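sequence and predicted structure below; questions after.
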Amino acid sequence: MSIRHGLLALLEQGPRYGSQLRTEFESRTGATWPLNVGQVYTTLSRLERDGMVTQDGKDDAGHALYSISDDGRTELRSWFETPVDRSSPPRDELAIKLAMAVGAPGVDITAVIQSQRSHTLKAMQDYTRLKAQALAEDPADRDGVAWLLVVEQLIFQAEAEARWLDHCETRLVRLAVAAATEPAPATGRGSARTAGPRPPLRR
């Protein structure tokens, strides 16, 4: 998640102070990725160091205001126009867990999958309720529309994860059947196979 670009997008609408940026960021995303004020000010300091924002005096309450610079606007435009890179996907805990569970002694991988599926479907139901609430409110509200986009993305992710878990379970059943019918490997010289490293993921 790019906090710095999110803050730049909010600052493009006018000067803001730290806690105001935090509140607006969470309002826009439905607090799906909550920020603390420390993260906001740390990011603002780095943006100021990089020439993306400047301090713009104080408001009536004495809060230090920040404004986006021309360099910040250029950076923001580039962010909006550049696709999110998928060639180096982030680590996914569930995928790693299932990969490690395959063949792990004492681990019932089917039970792991079923437990995760129940959790994922419950999350999908919760997201769907949130979507219904969002649709019941003013659809023209900017923050409401932004939150609706976020919660729909969470629903699609949960749906895809549930389908993937079904696929994993089917594949494991097929592998178990194949292993049960496969003849025992021959022993002797030259019969052992050494698995080499997998090639890196490429898109």
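It's in. Residues are numbered from 1 along each chain as shown.

C-alpha only now, for contacts and for neighbours.
Fine.

Arg193 belongs to a strand?
No. Arg193 is assigned coil when assessed by DSSP: H, G, I helix; E, B strand; the rest coil, not a strand.

which residues touch it?
Residues in contact with Arg193 (C-alpha atoms under 8 Å, 6 or more residues apart in numbering): none are found.

I'd like the distance between it and Ala180.
Distance, Arg193 to Ala180, using C-alpha to C-alpha, to the nearest Å: 20 Å.

likewise for Met1?
For Met1 relative to Ala180 (C-alpha to C-alpha), the value is 45 Å.

what about those two, which has more around it?
Ala180 (10 against 6; other C-alpha atoms under 10 Å).

checking the more buried one next. Helix, strand or coil?
Here Ala180 is recorded as helix under three-state DSSP.

which stretches of this structure form helices?
Secondary structure of the chain (DSSP state H): helices at 3-11, 18-29, 37-49, 70-81, 93-101, 109-136, 142-181.

against that first model, consider the following:
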Amino acid sequence: MSVKHGLLALLERGPMYGYQLRAAFESSTGGTWPLNIGQVYTTLSRLERDELVRPLPENETGQRPFEITDLGHAELAKWFASPVSRSDRPRDELAIKLALAITTPGVDVRAVVQTQRGAAMRTLQEYTRLKTDVGDLPWLLVLDSMIFQAEAEVRWLDHCEASLVRYEAPAAQPVDADLPRDAEVPR
């Protein structure tokens, strides 16, 4: 989710200033995505530049609230109507870590998998425990998503472990094996 669209969704509720937006954002995501206040104001500046929000006059406490514009409403509606692409999500550090562990000499890949599985199981238990304390539907849906992701990670780690049992590492090749015999190897 982009911060831009998150702030537009919050402004759909009514005018807010930066600190209100940050608090509402963190509350809406159950604190799973903390926002830096500088990021909020930088994003508001861009939204204002793109005419998706407009500032209102300062209130009695000196805060300047923002409101969503018609163009902002249209952008928000478009965002809600569009699916999230897998390519829009951040790189999967765990997949990259395991791929590198398999090809790095001296790394016990099974231990890496087991360490990650233990962490995923502890996370899953914590999320499940939190679920008993939640009555707020938006936070419950975020929590459910986190539970499903942790469950999927455990299933994927099971698959990785089964694949490792069947895996035969290719014979080690010297780094310069693909170079012609008369080629000079940089030293």
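Nice, thanks for sending it over. On a predicted model such as this, the values are computed, not experimentally measured, just so you know.

how alike are these chains, TM-score-wise?
After superposition, the two chains reach a TM-score (TM-score structural alignment, normalised by the length of the second structure) of 0.88; 173 aligned residues with a C-alpha RMSD of 1.8 Å.

so for Gly57 of the first structure, which of the helices of the first structure sits nearest?
Of all those, helix 18-29 sits nearest to Gly57 of the first structure, with 13.1 Å by C-alpha to C-alpha.

in the closest one, what's buried?
Residues of helix 18-29 of the first structure classed as buried: Gly18, Ser19, Leu21, Arg22, Glu24, Phe25, Glu26, Ser27, Arg28, Thr29 (neighbour count, 16 or more other C-alpha atoms under 10 Å).

that one to helix 3-11, inter-axis angle?
Angle, helix 18-29 of the first structure to helix 3-11, by axes from the mean of the first three to the mean of the last three C-alpha atoms, to 10 degrees: 100 degrees.

check the mean deviation of helix 18-29 of the first structure from the second structure.
Superposed on the second structure, helix 18-29 of the first structure shows a mean distance of 0.5 Å to its aligned residues (mean C-alpha distance after the TM-score superposition for the first structure).

that helix packs against which elements?
Applying 3 or more C-alpha pairs under 8 Å, 6 or more residues apart in numbering; DSSP states H and E, one finds that helix 18-29 of the first structure contacts helix 3-11, helix 37-49, helix 142-181.

what residues of the longest one count as buried?
Of the residues in helix 142-181 of the first structure, those with enough neighbours to count as buried (16+ other C-alpha under 10 Å) are 143-145, 147-148, 150-152, 154-155, 158, 161-162, 165, 168-169.

and if you look at the second one?
Across helix 37-49 of the first structure, burial judged by 16+ other C-alpha under 10 Å covers Val40, Tyr41, Thr43, Leu44, Ser45, Leu47, Glu48.

go on, the first one?
Within helix 3-11 of the first structure, the residues that count as buried by 16+ other C-alpha under 10 Å are Arg4, His5, Leu7, Leu8, Ala9, Leu10, Leu11.

what range in the second structure matches it?
Taking TM-score structural alignment as the measure, the second structure aligns residues 3-11 with helix 3-11 of the first structure.

likewise for stretch 148-165 of the first structure?
Aligned by TM-score structural alignment, stretch 148-165 of the first structure falls on residues 140-157 of the second structure.

who touches that stretch?
In contact with stretch 140-157 of the second structure (C-alpha under 8 Å, 6+ apart) are residues 29-30, 113, 116-117, 120-121, 123-124, 127-128, 131, 134.

mean per-residue distance, it to the first structure?
Stretch 140-157 of the second structure versus its aligned partner: 0.3 Å mean (mean C-alpha distance after the TM-score superposition for the first structure).

among the helices and strands packed on helix 18-29 of the first structure, which comes closest to Pro90 of the first structure?
helix 142-181 (14.6 Å).

and that closest one with helix 18-29, angle?
Calculated by the same axes, to 10 degrees, helix 142-181 of the first structure forms an angle of 60 degrees with helix 18-29.

and the angle for helix 142-181 of the first structure with helix 93-101?
Using the same axes, to 10 degrees: helix 142-181 of the first structure against helix 93-101 is 10 degrees.

buried residues, stretch 70-82 of the second structure. List them.
By neighbour count on 16+ other C-alpha under 10 Å, the buried set for stretch 70-82 of the second structure is Gly72, His73, Leu76.

between those, which is nearest Arg89 of the second structure?
Leu76 (18.9 Å).

ok, that closest one touching Leu10?
No. Applying C-alpha atoms under 8 Å as the test, Leu76 of the second structure and Leu10 come out as separate, 10.3 Å apart.

quick one: terminal-to-terminal distance for stretch 134-149 of the first structure?
10 Å.

sorry, back to before: the buried residues of stretch 70-82 of the second structure into a markdown table, with extra columns for distance to Leu94 of the second structure?
Formatted as a markdown table, the buried residues of stretch 70-82 of the second structure follow (distance: C-alpha to C-alpha, whole Å):
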| residue | distance to Leu94 of the second structure |
| --- | --- |
| Gly72 | 36 |
| His73 | 37 |
| Leu76 | 32 |
